[in-house]
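S.K.: Just a sequence and a predicted model for now, questions to come.
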Amino acid sequence: MTAAKASSLAEERDLESGSLKAVSGSLTASNLILIFAVSLTMILNIMNNTSINVALPSIAEELGISQADLQWPVTAYALAFGCLLLLWGKLADLYGRKYAYLGGIACFCIFNIAAALSQSLIQISIFRALQGVGAAASVPAAAGIITETFPPGTRARSLAFACFSAGAPIGSGFGSIFGGVFTQYSPASWRGVFWFTAGISVIPFALGSIFIPRIRLDPTRDKRVDWLGGLLSTSGLTLLVFALSSGPSASNGWKTPYVLATLVLSILLIGAFIAWEDLLVRSSRFSLKPLMPLEIWTRGRLAVNLAVVFVGWCAFQPMLYHATLFFQDYQGLSPILTMIRFLPTAVSGIMVCLVFTLVVPYVYGWTLLTIGSLGASFAAMCMALCRPEDPYWQWAFPAMIISVFGADFIFATSSIYVSSIAKPSEQSLAAGMLQVMMQLGVAIGLAVTGVVNDAVASKSSISLGVIPDSGNSNIPKESLLEGLQAAQWTAFAFGMIGVILTVTLLRPIRVIGVRRTSKSRSASEKPDAVEHKETSERDGEKPLHSAAESTETVVISRDEIPVLGMVLNEKEGQEVKESVYYQK
C-alpha cells in the first residue's frame, strides 16, 4: 500500500471518530510538549484542591465563614468535578476532545479569577463549582488525547500515562507548597492561590491550542446525546457524593434526615440511570446510543480493575487526610511545617513517572496493580504505627514515598488497561469512568475512615472520663491519636482488599506496555485459534492506529489480549488470532 493511501485511510479513521487525527507515537519534540500540557492539566486539577485546604482558615477569617460551612468551597469543587465526568467524557468523544480540553481549561481559568475576587461564601462556593465543571471537561479529554496520539503498546504511551498519573501527587505536593506560601507570605493571602492557579492554567491552554492535532469532524456522524442518562447519572452522583461528604459533619451525623434522604435518593437515581441505559440497548424503539454502554463493564477484567482503583483510592486519600490531622491537630504543627512533611509526595511523583515507564514493558499488569495496592496499604500502616515520639523519618517519611508509588502504579496501569479495552470512540468516556471510581473511592473512603475515627476516639475519651461534645473538640490527645490510628488501619484494610482482588481475579492481565511483534504461529500449533475482529471494528469503527498493507499476524492467548487493546473472547483460555495494523 502506498504512503498516500495509508494517509487517506488515517484521515478516514479521523473523520469517522470525529476526534483527533492519529499522529505518530514517537517521542518527538511536539509530542513531548503535548505530554507536558496534559500532565500539567492533571497537576492543576489536584493542586486546585490541596492549595485551598491550606488556605481555608484564612478564607474563613476574611469572609466570615463559620466552621460548619467551611467545607463548601472544597465540597463544591469535588461535587461538580466528580459528577460531570461521565457526561463530559461522552461529549468529548462526540464533539472532539480538543474542544472539550480547551473549553474546560478556559472555564477553569476564568472561574479561578472569579474565586480570587469572591466576597462571600456563596460566591466562592459557586465559582469553585464552576472550576470543577471545567476540570471535569479537560481531564477525561486529556486522557482521550493521549490514547489517540500514541499507539497501543508503545513506550511513548506508557510515558504519557505515567506523566499524566504522576500529575496527581506532584499537584498535591505543589498545591500544599503554594497554598502555604501564598497564604502566609503573600499580600494577597488566600486570593493569591487562585490568581496563581489561573495564571498557570494559561500554559496548557496555549500549548494545547498549538500542539494538539487539529480536529476533523464527520458531519454525518450521529452526535445525539443521551441527555436523560446524563441527567440521571449527574444527579445521582451529585447526591451520593454530597451525602457521603456531609454525613460526618452533619448535626446528627449519619442519622441526620437530609443526609439519609439524599443518600437514598442518590441510589434510586443511579439505579434509574442503569435501567435507562439498559433500555436504550435492548429496546428497538430507541435509536439513541446510551451515555455509557453497560456492556463496557463486561469487557475483559474492566469491572474488577475499576474496583481495584476504587478501593485503592479508599486507602490513598484517607491516609493523606488523616496524616494531615495527625500533624496539625495532634502534633500542633503550623500549615507550613505540615506542608514540608508532604514534600516527598511531589518528589516521588517525579520518580515514579520514570520508574513506571522503565518497568511497564517487562512487568505483568496484575503485578503492577498488586504493587500499587500494597503501596497504598503499607503507607497507611506506617502512619498507623507512627507514635508521637518517633522521628519523622521512621514512619511518616516512608509513608509519603510509598503512598505515591502505590497510587501512581494503580492509576497509570489502569489508565493503559482501560484505554485498551475501550473503543476509539469511547476513550474519554472510559477515562471519565476511571476518574469517577477514584472520586467515589475518595468520598466513601473518607466517610468510612471518618466514622471509624470518631467512634474509636469517642469510646476512648469516655473510657478516660471525658464525655465528647457535639464536635469532639474536647477529646483528649490520647483518644485523638487512637482514633487517627484506627482510621489508618481502616485505610490499610481497603488497600489489602485491592491486593486480594488483583491476585485472585486480575492475573490474566499480562504485560500492557509493549507492542507484540512476534511472528505468527501456524494453526496446527494452536488448533483452537479462531478469527476475531476487534469490537470497535465490528461496530463500524476502524482500528485506532491503522493501516499499512504490511502486517504481522500474531496469535495471542486470552490473557494477552489487553496488550493490543482488544476485547477479550468469551471463552476462557481460548486462543485468538488477530491481524494487527500499525501505520508506517
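M.R.: Cool, got the structure.

S.K.: When you work out contacts or count neighbours from here on, use the C-alpha atoms and nothing else.
M.R.: Fine.

S.K.: Count the neighbours of Pro391 for me.
M.R.: Number of residues near Pro391 (other CA atoms under 10 Å) recorded here: 11.

S.K.: just checking, it is part of a helix?
M.R.: No. Judged by DSSP: H, G, I helix; E, B strand; the rest coil, Pro391 forms no part of a helix; its state is coil.

S.K.: Give the other helices and strands that the helix or strand encompassing Gln435 contacts.
M.R.: For Gln435, the element it lies in under DSSP states H and E is helix 427-463. With contacts defined as 3 or more CA pairs under 8 Å, 6 or more residues apart in numbering; DSSP states H and E, the packing partners of helix 427-463 are helix 72-95, helix 121-149, helix 227-246, helix 302-325, helix 396-421, helix 477-505.

S.K.: List the buried residues of that helix.
M.R.: 427-454, 456-461 (16 or more other CA atoms under 10 Å).

S.K.: could you check the angle helix 227-246 makes with that helix?
M.R.: Orientation check (axes from the mean of the first three to the mean of the last three CA atoms, to 10 degrees): helix 427-463 against helix 227-246 gives 20 degrees.

S.K.: how far does helix 427-463 sit from the chain's center?
M.R.: Offset of helix 427-463 from its chain centre (CA atoms, centre = their mean, to the nearest Å): 15 Å.

S.K.: what inclination does it have with respect to helix 396-421?
M.R.: Using the same axes, to 10 degrees: helix 427-463 against helix 396-421 is 150 degrees.

S.K.: Helix 427-463 vs helix 477-505, what angle?
M.R.: Angle between the axes of helix 427-463 and helix 477-505 is 140 degrees (criterion: the same axes, to 10 degrees).

S.K.: got another, please set it beside the one above:
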Amino acid sequence: MTDVANAESTSSVRKLHLGWALVLISVAQLMVVLDGTIVNIALPYIQHDLDISTANLRWVVTGYALAFGSLLLLGGRLGDLYGRRKIFMAGLIVFGIASLLGGLATSETTLLAARALQGLGAALASPAALALITTTFPAGPARNRAFAVYAAMSGVGAAVGLLLGGWLTGLDSVFGLDVEGWRLTLLINTPIGIVTALLAPRFLAESESHPGELDLPGAVTGTLGVLGLVYGISRAGSDGWGDTWTLASLAAGLVLLVVFLVLERRVEHPLLPVRVFANRTRASSFVAMFFAPAAMFAMFYYLSQYIQNVMGYSPIKAGVAFLPFCFALVAAAGLVSNLASRIDARYLAGTGTLMAAVALFGFTRLPNDTTLPMRDLQGQYWTDLFPFIVVMAFGMGMVFVPLTLTAVHHLRAEDSGIGSGVLNTMQQVGGALGLSLLGTIATQTIDDLSATVRQAAAASGVQPTADQMKVASQQIFTAGASDAFLLGAGLMLVASLVTWIFLNVKHEELATDGPEAPVHVG
C-alpha cells in the first residue's frame, strides 16, 4: 500500500515538474515570437523620441529579424554541443539584457544595436526550447500536448505582440513614474527573461554536451549565407527586386550557402548534418513550414493596416480584433494534440493548409466602400473579418502542431537542436520572403491604381477634395491588400500540396522515440 502511495506521489511530482517545464519553455517562445511585432505599433513614437529617419526606422524591426533568422542554425547547434539548457538560459539572459538596453536607449544607434542583440538571444533560446521538449517529454500524448502548446505560442505571438504593443504604447506612467510607453514594449521582457532563465535549472534537465566539435567554417559561411538571403529578401520588400544591393545580397547569400553545403559534406562534425534532411517526411515538413508562415505573417501585416487605416480602429482596438485568432488557434492546437495520436499528420496538416487558403481567399473579398458610416464599417468586422480570422486560426493550429512533431521526429538525440534550428530558420526566411513577394504585388497594384486616379483627375480638370482623396487611397490600399491575400492563398496551397504528396508518416510512429532505424539491404 505504501509502495502504491509512493508511486502515485512520484507520478504527481513528475507531472507537476513537466507542467512547470512546459510553462518555462512556452513563456520563452512567446516572448521571442511576439518581440517581432510588439514594437510595430510603437514605431511612430520611437521615431519621434529618438529622431530616427523614416529610411532607418524599418531597421528597428528588420534588425531583430535579421539577427534572429541568420543565427538560428548556429544557435541550434550550440545547444547540441554545449548543453541545451545552458544555451537556453544564456539566450534568455542575453535577450533580457538587450531588452533593458533597448528600453533605456537614448539614441538610434543604441536601440538598433539592442534589437540586434535581442535577435542573438532569441536565436539561442528558440531552437533550444523546441529541442528541450523532445528531451524532457516522453513520446506520445505528453509530447504531443507539449508541442501543441509550443506551436500555439508560435502562432499567437504575433497577435499578442500587436495587442500588448498597442496597450503599452498608450501608457505614460508606471508605478507613478513618467515613462514613454514605447520603452515598456522592450523593458517588459527583462524581468520575464531573467526569471525564466533562473528557474530553468529547477525544472529542465541538461542534455549531453559535445564540446570541441563546433564547425567554425560552417558556422561562418552558414550564418553569413542566411544573413545575405534574409537581408536581400527584406530589402526587396522596400527597394524592389531590381535594386543593386538586393541582387548583390541575394547573390552573395546563395554563393555562401553553396560553399556552406560543400563544407558540410567534408567535415567530421558538420554544423548542419546532411542526415537531418535524409528523411522525406522531415524534409517535406521543413518545406511546408517555409510556405505556410509566409502566408500567415502577411495576413497580420496587411490585415492590421486595413483594420486601422480603412476601418478606423485605434491601435489597441486593432490588437483586440486579433484576439479571436489567439483563442481559436489555442483551441485548435489542443484539439489536434489529441488527434495526432489517432490521425496521420498528413490529413491534419493537409486539411489545415486548405482551411488557411480558404480564409486567405476570403480576405480578398474585403469591402472597400469607405463612404459607409463608421458604425457600418465596424459592423463589417463580424461579417467580413471575424469568420475568416477564426478559420485561419483553426487552419494554422492544424498545421503547426503536426508539422512541428514530424519535423523533429526520429532525429538523433545529438541533432535535436540543429533540427529545431532548421525548422525555425525555415519559418523566418519563409516569413521574410512572403512579406517581400506579397509586398511587391500589393505595391504594384497600389502604384498602378494611384497613377490611374491621377490621370483621370488631370483629364477631367477637376481637383478631388481631401475627403475624396482619402476614400480613393483607402480603396486603392484595399485592392493592393486583396492581391496580396490572393498570392498568400497560393503560397498556402503550395504548402498543402507538399503536405498531401510527401508527408508520409503514420500516427503510430509519432508515439515512438529514438532515431529512425537504418535500412539494411539484404
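M.R.: Cool, got the structure. In this text, all values refer to a predicted model and were calculated from it rather than measured experimentally.

S.K.: And the TM-score between these chains?
M.R.: Superposed pair, TM-score by TM-score structural alignment, normalised by the length of the second structure: 0.88. Supporting alignment: 486 aligned residues with a CA RMSD of 2.5 Å.

S.K.: one step back: in CSV, list the helices and strands packed on helix 427-463 of the first structure along with mean neighbour count and distance to Trp254 of the first structure.
M.R.: Below are these laid out as CSV (neighbours: other CA atoms under 10 Å; distance: least, CA to CA, whole Å):
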stretch, mean neighbour count, distance to Trp254 of the first structure
helix 72-95, 25, 17
helix 121-149, 26, 23
helix 227-246, 21, 8
helix 302-325, 25, 19
helix 396-421, 26, 29
helix 477-505, 23, 17
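
S.K.: what about the closest residue to Gln378 of the second structure other than its chain neighbours, distance to Arg115 of the second structure?
M.R.: Leaving out its chain neighbours, the residue that sits closest to Gln378 of the second structure by CA to CA, 6 or more residues apart in numbering is Met311, at 6.3 Å. For Met311 of the second structure, the distance to Arg115 of the second structure (CA to CA, to the nearest Å) stands at 31 Å.

S.K.: what do you get for Ala205 of the second structure?
M.R.: 30 Å.

S.K.: With Gln444 of the second structure instead?
M.R.: In terms of CA to CA, Gln444 of the second structure sits 31 Å off from Arg115 of the second structure.

S.K.: which position in the first structure aligns with the residue nearest to Gln378 of the second structure?
M.R.: Mapped onto the first structure by TM-score structural alignment, Met311 of the second structure lines up with Gln331.

S.K.: Tell me how far Pro127 of the second structure lies from Leu78 of the second structure.
M.R.: Pro127 of the second structure is 10 Å from Leu78 of the second structure, by CA to CA.

S.K.: So for those two, which residues contact both of them?
M.R.: Both Pro127 of the second structure and Leu78 are contacted by Gly417, under the criterion CA atoms under 8 Å, 6 or more residues apart in numbering.

S.K.: residues contacting the equivalent of Val133 of the first structure over in the second structure?
M.R.: Aligned by TM-score structural alignment, Val133 of the first structure pairs with Leu120 of the second structure. Shown in contact with Leu120 of the second structure (CA under 8 Å, 6+ apart): 67-68, 71, 91, 94-95.

S.K.: Please repeat the previous calculation with a cut-off of 7 Å.
M.R.: Going by CA atoms under 7 Å, 6 or more residues apart in numbering, Leu120 of the second structure touches 67-68, 71.

S.K.: just checking, Pro508 of the first structure is part of a helix?
M.R.: No. Counting by three-state DSSP, Pro508 of the first structure is not part of a helix but coil.

S.K.: Which residue in the second structure aligns with Met351 of the first structure?
M.R.: Matched by TM-score structural alignment, Met351 of the first structure corresponds to Ala331 in the second structure.

S.K.: any idea which element the aligned partner of Ala206 of the first structure in the second structure lies in?
M.R.: Under the alignment (TM-score structural alignment), Ala206 of the first structure maps onto Leu198 of the second structure. For Leu198 of the second structure, the enclosing helix or strand under DSSP H and E is helix 189-203.

S.K.: which parts of that helix are buried?
M.R.: 189-190, 192-194, 196-197, 200, 203.

S.K.: Let me know the closest of the residues you listed to Ala318 of the second structure.
M.R.: Asn189 (22.3 Å; CA to CA).

S.K.: my read: Tyr82 of the second structure touches Gly212, true?
M.R.: No. Using CA atoms under 7 Å as the test, Tyr82 of the second structure is too far from Gly212 to be in contact (9.0 Å).

S.K.: Now do Ala380 of the first structure against Gln331 of the first structure, distance only.
M.R.: In this view, Ala380 of the first structure and Gln331 of the first structure are 18 Å apart by CA to CA.

S.K.: Between these two, point out the one with more neighbours.
M.R.: Each of Ala380 of the first structure and Gln331 has its neighbours counted (other CA under 10 Å); Ala380 has more, 36 against 14.

S.K.: Which position in the second structure pairs with Leu56 of the first structure?
M.R.: Under TM-score structural alignment, Leu56 of the first structure pairs with Leu43 in the second structure.

S.K.: ok so, going back, and the helix holding Gln435 of the first structure, how far from the second structure on average?
M.R.: Mean deviation of helix 427-463 of the first structure from its aligned counterpart in the second structure after superposition (mean CA distance after the TM-score superposition for the first structure): 0.8 Å.

S.K.: Run a quick neighbour tally on Glu62 of the first structure.
M.R.: Counted with other CA under 10 Å, residues neighbouring Glu62 of the first structure total 12.

S.K.: Please apply the same query to Asp69 of the first structure.
M.R.: 11.

S.K.: Name the SS class of Ile41 of the second structure, please.
M.R.: Counting by three-state DSSP, the backbone at Ile41 of the second structure sits in coil.

S.K.: what angle do the helix or strand harbouring Met47 of the first structure and helix 72-95 make?
M.R.: Per DSSP H and E: Met47 of the first structure is located in helix 29-63. If you take the same axes, to 10 degrees, helix 29-63 of the first structure sits at 150 degrees to helix 72-95.

S.K.: What angle do helix 121-149 and helix 29-63 of the first structure make with each other?
M.R.: Counting by the same axes, to 10 degrees, helix 29-63 of the first structure lies at 170 degrees to helix 121-149.
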